[in-house]
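[1] pasting the structure only:
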């Protein structure tokens, strides 16, 4: 071996000075590697080979052969560029290939582990020379497989070098599939599952996954593997580079929507949101990756809520130009962001006016401290207005702002205090696109009471009500959507009404360009404000007004200041006059032509209006009877035969629920309007009764039939005669509304008293001997809950249940159901116990085929 002449290599006497070129290759997200390439092989003690490939930046690696023991070789100064070029020219590609082939052969499983470790280290360093070096390595088939096998090594250095080589090779698009098909993902999974790993091994392994996850198909494989929980766990690693690599893998995985569910189930959202909420030094990269992942997940409505539940708010990036229109309002007296003013007396001024600028510093009464939501609103408003004034509101991490074109659809995530204040600030700008996007974000973020109160304290309600009169349709639609979400809260609904929101909402309904979506949201708000039962509820309501108790509106804070609230003292008649004839005509038109959802809301508003006598003539002129008949003739009921005795059609659950709600609201409206003579004389009682009887026998939810039954009974009593003497309305109400309700109460009630009362009432109905009633009990599944009553009910309930089951047993088709419900063992126990009901149980046993 010593006398062999190999092209491209120099063999020198061991006593001569050793020369070696030092390599320093900088790769993305990784430390520098200044150590020289030195390799000693136990099988070749006489030989030290030094590779001399053409590397990136024209580095030359010079080595020599020596027969001495393993040891480090001292580095000498780098040669000049001209000498490097000449050295490269002297080395042919064939010599480099022959040298690499030796390293690849040394990766074989039959070689010494130390030789394999040094060979993989040499290949890793060589691969860092650039794509040409990687191409040369990939010419040797089986090199990647042998490299992946080294991931099982007990040596940390071997694992680091193997993972590093896989990372470098997988950075080339051409070889990424080859690395994955060789089982790299599976082996890296096993490697990362080890209890203790060095930081270098973790970094190289996760960075290899980072490169592999660029491929969409490989993302799915990584996400469906046991690897994902391990990657998420490394977000808590002490080493920042490991965190950054894990964040990069997750950022790539988030680009594939099909894996979002797996990521969320693995608990990625709490981990990433914690990184954004925690102020860590040198964490710009991981914060950026965490934000990218969360923004991708937030594209789904459900996952967006999960992100915001962790304390972040989705805020649109509107660009620096939009904030140029920001003009902070100067107050002669301090006020809260929601507009509540601070009332000061003559002794409340400080010498230098600090009390006006620094709100609350002079408040010492512990009972008068501002609530946390108000304090957060003040701090958030101050911070965001300061950033807007200095032009740094969208400058993050000290970077320059992005081009305005990239801001059009961009979003960022902010902690809820800053996010709420930023959104409210955007509502005050002049950019229509920015305003509509901010209002839409407010609607998305108003998913719980905490966030709704936060927006109220930040002053969003005044801005949103003002925007209902905006010239832009998109702005009006977004503002209406936000108010709809905020009005879910009863307290905020009162505040929204106090801002005179009814007028602009009604005006929007009158516009011809109002879309169905905007109309639905508008009707939602109006139906909550104009709730027919609201007047009665308000008599017993003593909750907060404008965020404060009613008693606190006139009180002062420590004798120097007080919060002035605005109470809702608008009388019913004044609010009713807002709905003029034009809007009443429009609401009745909705009853005739719109979807069941809109019909329900329109009927509720008309019921509110119908309470006042002057509106009755307008409603009659608008042909409200035709609108009501249209609601009772739902499209889902068209398959029903005209014969009232026919069976109801099968309705889907959603259609039945929507139709039932609309019909219930319309029936309630008819019931109230029957108190007016003009309506009573105008309505066709026969036709309306026929429609309602058809609805009563349909498959709409049972709770929606209550007002239908009440309306039928009232129509029958006011008409003075039965529509059909053979089938009176009261009997149909009993069969199709009362009996199903009693059976449901027997089966679901947790109160023994309520269950007993329902069984006794049902027995009273059955004892009248109407066959249809008995059949309805069996058809509605009443046998099973009745058998449960005789097993563990009270004495009176057991007696009534036995009587009902005895009547049911008179028809042989019910025998199988009674036996299947377990009645026979229960009856036998009653008979053997010789209890008060043993004779009834015996009679029932004799009727059954036992």
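    Perfect, thanks for sending it. Owing to the predicted nature of the structure, the values given are computational and were not obtained by experimental measurement. Numbers count the residues shown, from 1 in each chain.
[2] from now on I want contacts and neighbour counts done on CA atoms only, so please keep to that.
    Noted.
[3] dump the residue contacts of the residue nearest to residue 391 when sequence neighbours are not counted.
    Nearest residue to residue 391, sequence neighbours excluded (CA to CA, 6 or more residues apart in numbering): residue 320, at 7.2 Å. Residue 320 makes contact with 391, 393-394, 401, 404, according to CA atoms under 8 Å, 6 or more residues apart in numbering.
[4] how about the strands in this protein?
    Ranges of strands in the chain, per DSSP state E, are 312-316, 341-344, 411-415, 561-564.
[5] with mean neighbour count and distance to residue 164 added, can I get those strands in TSV?
    Below are those laid out as TSV (neighbours: other CA atoms under 10 Å; distance: least, CA to CA, whole Å):
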stretch	mean neighbour count	distance to residue 164
strand 312-316	26	36
strand 341-344	18	64
strand 411-415	19	34
strand 561-564	20	65
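[6] so which of the ones you listed gets nearest residue 450?
    strand 312-316 (12.7 Å; CA to CA).
[7] can you give me the angle that closest one makes with strand 411-415?
    Orientation check (axes from the mean of the first three to the mean of the last three CA atoms, to 10 degrees): strand 312-316 against strand 411-415 gives 140 degrees.
[8] comparison target below:
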């Protein structure tokens, strides 16, 4: 995106000679100096002697030039992002001729006078008239600016006038700096003279006029074209002042502030500081609410946000503000749009609405408009459905008249390549347009729309919005597309949408399992496509979903309303007709998953794929064990080889340096946990138990239990080990190596984590009591395990703050730890001595144990 410079101030100038506008500008400056009366008591005339000629001036204060009529645009090339150079050929019309030598000499002599009048030794009123005259003269173009810049030190004098008590002086000084900063050659000089710092101080004034704000911020707008100056502006207090100016009452000030922020966003290094300063909510609000009279504000807000959404994290923040990135695909792609013609329309998500017993309206309005024949007494449609209807109506109307992307395509064609162009729309219109694109024929457009849906599905609100807008039906149908890019983008979108329970039900009901199974069977598909496919199936075929539905989605106190709400139905909707019941799955999911080809493919994934795919495949196989209690379909496959591959990850060999392999160890831990859960389920099958090498798997799991995988991944490993050991008969003896290792490497660390992080006093108390029970039973190395896991600090804190029962258990554990002199330094460093002394002095019930513990410590 190109950096933009703001046009020079537009002035209302009476030009008597239209054939030469440069000459007119010079003569106009002289004319208003010679004829304008004073505003206050007359002072002695100012004389200037140049080449032995004497000129007489009556200085004056002209009106503000904030409401111009003559439009002069200056842009520049170079500095940051490829701007256009401000030269006479670009900044003035093509019919401008060369200025004659006599006029140039005459005008230049007055410029020298005005520059001298800027000095501190002149009267403030004279300085005001001089800066105003120079500002007006600079609007003649680059040649006029070059003439002013011939005088060294001029910019320093102008910057000094920015903080003048006179608003007219400050406005003119800022306006002149704005003109000078529009030329590439002088931007750095303006910044070196302290213009940015002075403007920052100027904008901090509480009573600053809108005209001064506009000229000052426009100066920053032109300076921000230079990439180096962008960084300087963003790292000062100016950034906060610019963001504050977005709420200014004056439209011109808001436009200028938006322009500066748009230029600052062109430098990626500025993104972090801009986001932290809170620029995204402000720009998103302007983009959504700015009216037609402020197109510049909308344009600059959009340009800034388009730069920020290139970052994945910042894109999420933009979407959370209700703005959705939508690909610009070109108006030609919409020619394939064919709106459906319904005798009785349906909601965007495909829900049919039955007609009431009343006859149709006299003129067919109910069919022609929305198709919602609703009794006025019972109109109560949820907001998501109403937004889907409005968004669909707007976008289909624009597509029908061929105006859906005319303006957006024209604006963006110079900034982005064909496949990177984006627009930003309010979420209601953005969701509807993305769904509309899914129904077109252009494969590239469909793939980009599906990618945008995946990126926009960041929260429940957006996922429900896409469901209500009818995206699910299109996406499921596109899974059978013959274009690999389309299938990949669609699976990504469905995976993100599947996070929502209510949306997941609709996806399954649309028959998504069958096309996903077809993708799964084809081993030639790309790994990323397989990963997304397994991800969707893992969400839909969650083996615990039936249990979750009973506890989290079931009726409460016999109420049917809660169940309908959780299932995605709105129990409050009362049409005169009735909505069709929630669709059932179009295919038999259970039957398809028992296909031997599917199970064989899943086992193959366990053997050869990455931990992420292994985890999802193990979860799906666990679902198969639920629907096939005999497990004949799985035991017929070489499932042992798949489990063996999961339990022998190479990354576990380097797990003594967990910080180096943190991500790999985390992924491996998730895969191992899922495989352990699957193995535990398989051990319920008598046939499987007869064929499995239990000794081999016991050895593998014991090594995993001692490894550095996350603690929460060891719970199923421990459960599987216990179940494997029970195959040879029940053994409750703690001397059993398996029971002891489970205690040392899973139970004790888990209890210590509960003492450290739990917010419930009851949970912490139960943890310390159970820990004391383990030690009292004489488990070998249990005290060493507590010390190595950092449990001493948690015990001391619990003794200080816990209940009497927790204090007693904690003192017993700490006393056992004190029997080993290696723990003394850690106990004292944890602050145990003062706590124990307070217990002894207060003679609380366990004070005798506290006293014995104090005697063991070297105090």
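    Received the coordinates, thanks. Worth saying up front: this structure is predicted, and the values here are computed from it rather than measured.
[9] follow-up on the earlier one: how much space between the aligned residue in the second structure for the residue nearest to residue 391 of the first structure and residue 424 of the second structure?
    Here residue 320 of the first structure is matched to residue 331 in the second structure, going by TM-score structural alignment. As judged by CA to CA, to the nearest Å, residue 331 of the second structure and residue 424 of the second structure stand 17 Å apart.
[10] same question for residue 612 of the second structure.
    Distance of residue 612 of the second structure to residue 424 of the second structure, given as CA to CA: 34 Å.
[11] residue 218 of the first structure is nearest to which of the strands of the first structure?
    Among the strands of the first structure, strand 411-415 comes nearest to residue 218 of the first structure, with 27.6 Å by CA to CA.
[12] so the closest one matches what in the second structure?
    Counting by TM-score structural alignment, strand 411-415 of the first structure corresponds to residues 422-426.
[13] burial of the counterpart of residue 855 of the second structure in the first structure, as a residue count?
    Aligned by TM-score structural alignment, residue 855 of the second structure pairs with residue 846 of the first structure. By the criterion of other CA atoms under 10 Å, residue 846 of the first structure has 10 neighbours.
[14] contacts only, for residue 846 of the first structure.
    Contacts of residue 846 of the first structure (CA under 8 Å, 6+ apart): none.
[15] what about it, distance to residue 806 of the first structure?
    Residue 846 of the first structure sits 10 Å away from residue 806 of the first structure, going by CA to CA.
[16] for residue 482 of the first structure, same thing?
    Separation of residue 482 of the first structure from residue 806 of the first structure (CA to CA): 59 Å.
[17] so between the two, which is more surrounded?
    The residue with more neighbours, out of residue 482 of the first structure and residue 806, is residue 482; 27 against 18, by other CA under 10 Å.
[18] can you find the partner of that one in the second structure?
    Counting by TM-score structural alignment, residue 482 of the first structure lines up with residue 493 in the second structure.
[19] these two touch, right, its match and residue 448?
    No - when contacts are counted by CA atoms under 8 Å, residue 493 of the second structure is not listed as touching residue 448 (10.7 Å).
[20] tell me the centre residue of the first structure?
    Most central in the first structure under CA atoms, centre = their mean is residue 302, positioned 2.2 Å from the mean C-alpha point.
[21] what's it aligned with over in the second structure?
    Matched by TM-score structural alignment, residue 302 of the first structure corresponds to residue 313 in the second structure.
[22] and that match, how close does it get to residue 455 of the second structure?
    In terms of CA to CA, residue 313 of the second structure sits 11 Å off from residue 455 of the second structure.
[23] go on, residue 660 of the second structure?
    Taking CA to CA as the measure, residue 660 of the second structure and residue 455 of the second structure are separated by 30 Å.
[24] the more surrounded of these two?
    Using other CA under 10 Å as the criterion, residue 660 of the second structure and residue 455 rank with residue 455 on top: 18 against 11.
[25] which residues does the more buried one contact?
    For residue 455 of the second structure, the contact set (CA under 8 Å, 6+ apart) comprises residue 493.
[26] just residue 295 of the first structure next, same as before
    411-413.
[27] same check, this time on residue 432 of the first structure
    So residue 432 of the first structure contacts 472, 475 (CA under 8 Å, 6+ apart).
[28] trace it over to the second structure, please.
    Looks like residue 432 of the first structure aligns to residue 443 there (TM-score structural alignment).
[29] any idea how far residue 486 of the second structure is from its match?
    For residue 443 of the second structure, the distance to residue 486 of the second structure (CA to CA) stands at 7 Å.
[30] cool, residue 692 of the second structure as well?
    For residue 692 of the second structure, the distance to residue 486 of the second structure - CA to CA - is 43 Å.
[31] neighbour count: these two, which is higher?
    For residue 692 of the second structure versus residue 486, the count of surrounding residues by other CA under 10 Å is larger for residue 486: 24 against 15.
[32] could you find the closest non-adjacent residue to that one?
    residue 447 (4.7 Å).
[33] that neighbour against residue 481, yeah?
    No - if you go by CA under 8 Å, residue 447 of the second structure and residue 481 don't touch, sitting 10.7 Å apart.
[34] these two: who's more crowded?
    For residue 447 of the second structure and residue 481, the more surrounded residue by other CA under 10 Å is residue 447, and the numbers stand at 22 against 13.
[35] need the contact list for that one.
    By CA under 8 Å, 6+ apart, the neighbours of residue 447 of the second structure are 485-487, 489-490.
[36] of those, which pair is most distant in space?
    Checking these with CA to CA, the most distant pair is 485 and 490, at 8.6 Å.
[37] which one of those two is surrounded by more residues?
    Using other CA under 10 Å, the more surrounded residue of residue 485 of the second structure and residue 490 is residue 490, with 30 against 15.
[38] just to check, the more buried one is in contact with residue 478?
    Yes - counting by CA under 8 Å, residue 490 of the second structure touches residue 478, with 6.9 Å between them.
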